[in-house]
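Asker: the sequence and its predicted three-dimensional model are supplied below.
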Amino acid sequence: MQILDGKALAQNIENAIQQEVQILNKRNVTPGLAVILVGNDPASQSYVNMKAKACKRTGIYSITHEMPENIQQESLLQTIAMLNQNPNIDGILVQLPLPKHINTTAVLEAIAPQKDVDGFHPFNMGRIFANLDGFIPATPLGVITLLKHYNVSLQGKNVVIVGASNIVGKPLSALFLNENATVTLCHIYTQNLAKHTKEADILCVAVGKPNLITKEMIKEGAIVVDIGINKLSDGRIVGDVDFSNVSTQCSFITPVPGGVGPMTIASLLQNTLKAAKLRTKKY
């Protein structure tokens, strides 16, 4: 069994981004990322802080717009409109989830597609499914980058994804399809989940349920990508996979923490750098 070390790879990616940012600086260009944080959710605040620190490490300018939980949708949309027009901002990220009184779809659609570094705008999502260049959601991009780094062949593989969200499961399925894998996408209404997971050459899990995947649910030698992040009552952070037991059965596995999480942030920085490069080509 080999660990898919996302933390180490993310560090290498950050180093490469830092060098590219320095090259852009010589042309008087500094990539800029704006993050919008609504409310006081501790997990969201933690994610935003990690993104800000990563930007600082790589030389990307970042600013966080903190808004109260009860902010009106119109005010949020006005802030996005302002950032769309700001020439110093290359990427706009709205930290999810948003409060229930705000229409998340309307907010995501308000972001200019060329600044949609989260890859959630329907324009960019459509380009993924059409296998065209665009901004790919950070977590799915991180998963594919991590597997390719370890020379995992994707073509012709049976890939099973557990979790069909617009943020991870659906775009990840499109990326695997674009790599000529055969993809099964499972969700809350899937019957006999184990029947599907046992067929997986590559199993990706993004549900948010500790120990959902057990040793008996995977086949010998499978590759397991645990995308889930769960905080237990004792403070431990674990994924959706029973790591200690499943790791004896598989050939590759991601740890939690230290697997997909760091890759998500690194991929976001890659998208921000890409947006900055696209901006410079216009002039």
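Answerer: Okay, I see it.

Asker: please make it C-alpha for all contacts and neighbour counts, starting now.
Answerer: Will do.

Asker: tell me who's in contact with the residue nearest the centre of the chain.
Answerer: With distances taken as C-alpha atoms, centre = their mean, the chain has residue 139 as the residue nearest its mean C-alpha position (1.9 Å). Residue 139 makes contact with 167-168, 260-261, 263-264, 267 under the criterion C-alpha atoms under 8 Å, 6 or more residues apart in numbering.

Asker: now tell me what touches stretch 119-130 from outside.
Answerer: Contact with stretch 119-130 is made by 108-109, 111, 113, 116, 133-138, 166-167, 171, 174-175, as judged by C-alpha under 8 Å, 6+ apart.

Asker: what's the neighbour count on the closest residue to residue 212 other than its chain neighbours?
Answerer: Using C-alpha to C-alpha, 6 or more residues apart in numbering and skipping residues adjacent in sequence, the residue nearest residue 212 is residue 240, 5.3 Å away. Using other C-alpha atoms under 10 Å as the criterion, residue 240 is surrounded by 24 other residues.

Asker: so what's residue 240 up against?
Answerer: Here residue 240 is in contact with 205-213, 226-230 (criterion: C-alpha under 8 Å, 6+ apart).

Asker: and the buried ones among those residues, selectable in ChimeraX?
Answerer: The ChimeraX command for the buried members of the contacts of residue 240 (criterion: 16 or more other C-alpha atoms under 10 Å) is given here:
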select :205,206,207,208,209,210,211,213,226,227,228,229,230
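
Asker: distance check, residue 70 against residue 101.
Answerer: Using C-alpha to C-alpha, to the nearest Å, one obtains 8 Å as the distance from residue 70 to residue 101.

Asker: nope, residue 77 is what I was after
Answerer: According to C-alpha to C-alpha, residue 77 and residue 101 sit 14 Å apart.

Asker: who's more crowded, the two?
Answerer: When neighbours are counted by other C-alpha under 10 Å, residue 77 and residue 101 differ, and residue 77 comes out ahead with 17 against 11.

Asker: measure the more buried one to residue 139 for me?
Answerer: Following C-alpha to C-alpha, the distance that separates residue 77 from residue 139 is 25 Å.

Asker: same check on residue 87?
Answerer: Counting by C-alpha to C-alpha, the gap from residue 87 to residue 139 is 27 Å.

Asker: what do you get for residue 4?
Answerer: Distance, residue 4 to residue 139, by C-alpha to C-alpha: 15 Å.

Asker: alongside the first one, take a look at this:
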Amino acid sequence: MTDIIDGDAVAADIRADLQDSIDALADEGVRPGLATVLMSDDPASETYVSMKQRDCEEVGIEGIHVELDPDAPADELFDTVEDLNDDPEVHGILVQMPLVEQVDTRRVLRSVDPEKDVDGFHPENVGRLVAGNPRFKPCTPHGIQKLLESAGVETEGAEAVVVGRSMIVGKPMANLLIQKGPLGNATTTVCHSRTEDLAAHTREADIVIAAAGAPEFIDGSMLKEGATVIDVGVNRVDADTDKGYELVGDVDFESAEGVAGAITPVPGGVGPMTRAMLLYNTVKAAGEQEGIAVDLP
């Protein structure tokens, strides 16, 4: 039997556990504040931001949303980020990606105050992660660690394969897995679009983390019996449904189920954890900026 790792349930537990920290901050007159900035007319981005703001409201975090005209000059975005950097009631800043063509994404990542960079993408925070002293762990990789922990998966000494090398998931995930300490100490291989014979790597893995953004390209024949499979992909494919499409992961769930020892579904696996860890980082940022010790789950 393959265990289904329920990301919705684990994320709900984390949000509930964060409540004690949020209450402790409230006792000191502090309400964590998360600012989201949207400069895009991409419907998916609009949905993501709306969900993040709703999450904030549910747990008692102050959500501040700034929406900019996608046709506005880039300086309007940078001025907005600077204002949020200077606002003491804003503890975390998230600039929703992808950005419009006229904006330099790397410059945006550098412009966010590293102490408010709750995505963990500022070069300073990336460096701290690699050095083994993270200020903020990027939300999706951190959420995956929490899923592995909830499923009782032992990473120490395990063979792990990360498929994908993005700065959002693949690279930080590999760095977390090789770190000394809990949920680390794995022997980690990073595969990508130029990897020859991907299956030769995934079949040897105790843990497979699929984050390449290609629908159902990993199937059961590419997995080791009993492996733990974390599917990060969210891909829209045509389907005979009311919406005309369905969401699938990077893993062919049907063929992987029964081979894997444990697997995350899509949706309901990694996605809820990414949002939960954004709340986690915002609460952590508020505590550190206000000089208030908080116990985090």
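Answerer: Alright, I've got the coordinates. Not measured: the values here are computed from a predicted model.

Asker: tabulate the contacts of residue 240 of structure 1 in CSV, adding columns for secondary structure and distance to residue 146 of structure 1.
Answerer: Formatted as CSV, these follow (DSSP: H, G, I helix; E, B strand; the rest coil; distance: C-alpha to C-alpha, whole Å):
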residue, secondary structure, distance to residue 146 of structure 1
205, strand, 15
206, coil, 16
207, coil, 19
208, coil, 21
209, coil, 23
210, coil, 22
211, coil, 22
212, coil, 22
213, strand, 21
226, strand, 12
227, coil, 12
228, coil, 16
229, coil, 17
230, strand, 21
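
Asker: for the stretch 51-200 of structure 2, which segments count as helices?
Answerer: 74-86, 105-111, 123-131, 139-150, 170-178, 198-202 (DSSP state H, counting those that start in this stretch).

Asker: the third one vs structure 1, average distance?
Answerer: Translated: helix 123-131 of structure 2. Compared with structure 1 after fitting, helix 123-131 of structure 2 deviates on average by 0.7 Å (mean C-alpha distance after the TM-score superposition for structure 1).

Asker: got it, and the last one?
Answerer: Its aligned residues in structure 1 lie a mean 1.1 Å from helix 198-202 of structure 2 after superposition (mean C-alpha distance after the TM-score superposition for structure 1).

Asker: mind checking which of the contacts of residue 139 of structure 1 land in helices?
Answerer: 260-261, 263-264, 267 (DSSP state H).

Asker: can I get those residues in a markdown table including neighbour count and distance to residue 121 of structure 1?
Answerer: Output for those, formatted as a markdown table (neighbours: other C-alpha atoms under 10 Å; distance: C-alpha to C-alpha, whole Å):
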| residue | neighbour count | distance to residue 121 of structure 1 |
| --- | --- | --- |
| 260 | 29 | 22 |
| 261 | 24 | 22 |
| 263 | 29 | 21 |
| 264 | 22 | 17 |
| 267 | 25 | 17 |
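
Asker: save these as JSON lines, and put in distance to residue 63 of structure 1 too.
Answerer: Shown next, in JSON lines, are those (distance: C-alpha to C-alpha, whole Å):
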{"residue": "260", "distance to residue 63 of structure 1": "24"}
{"residue": "261", "distance to residue 63 of structure 1": "21"}
{"residue": "263", "distance to residue 63 of structure 1": "21"}
{"residue": "264", "distance to residue 63 of structure 1": "19"}
{"residue": "267", "distance to residue 63 of structure 1": "18"}
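
Asker: from those residues, pick the one nearest residue 37 of structure 1.
Answerer: Closest approach between these and residue 37 of structure 1, by C-alpha to C-alpha: residue 264, at 17.6 Å.

Asker: which residue in structure 2 aligns with that closest one?
Answerer: In structure 2, the residue matched to residue 264 of structure 1 (TM-score structural alignment) is residue 274.

Asker: can you tell me, leaving aside adjacent residues, what's nearest to that match?
Answerer: Nearest one to residue 274 of structure 2, counting by C-alpha to C-alpha, 6+ apart, is residue 140 at 4.6 Å.

Asker: again with residue 146 of structure 1
Answerer: Excluding the flanking residues, the one nearest residue 146 of structure 1 by C-alpha to C-alpha, 6+ apart is residue 6, at 6.6 Å.

Asker: any idea how far the one you found lies from residue 194 of structure 1?
Answerer: To residue 194 of structure 1, residue 6 of structure 1 is 27 Å away according to C-alpha to C-alpha.

Asker: if you count what's nearby, which of those two comes out ahead?
Answerer: Set residue 6 of structure 1 next to residue 194 and count neighbours by other C-alpha under 10 Å: residue 6 wins out with 27 against 14.

Asker: who's in contact with the more buried one?
Answerer: 146, 254, 258-263.

Asker: which of the residues you listed are retained in structure 2?
Answerer: Compared against structure 2 with both residues aligned by TM-score structural alignment, their matches' C-alpha atoms under 8 Å, the contacts of residue 6 of structure 1 retain 146, 254, 258-263.

Asker: what lines up with residue 233 of structure 2 in structure 1?
Answerer: Aligned counterpart of residue 233 of structure 2 in structure 1: residue 228 (TM-score structural alignment).

Asker: distance of its match from residue 274 of structure 1?
Answerer: 27 Å.

Asker: please apply the same query to residue 99 of structure 1.
Answerer: With distances taken as C-alpha to C-alpha, residue 99 of structure 1 is found 30 Å from residue 274 of structure 1.

Asker: when these two are compared, which one has more neighbours?
Answerer: residue 274 (19 against 15).
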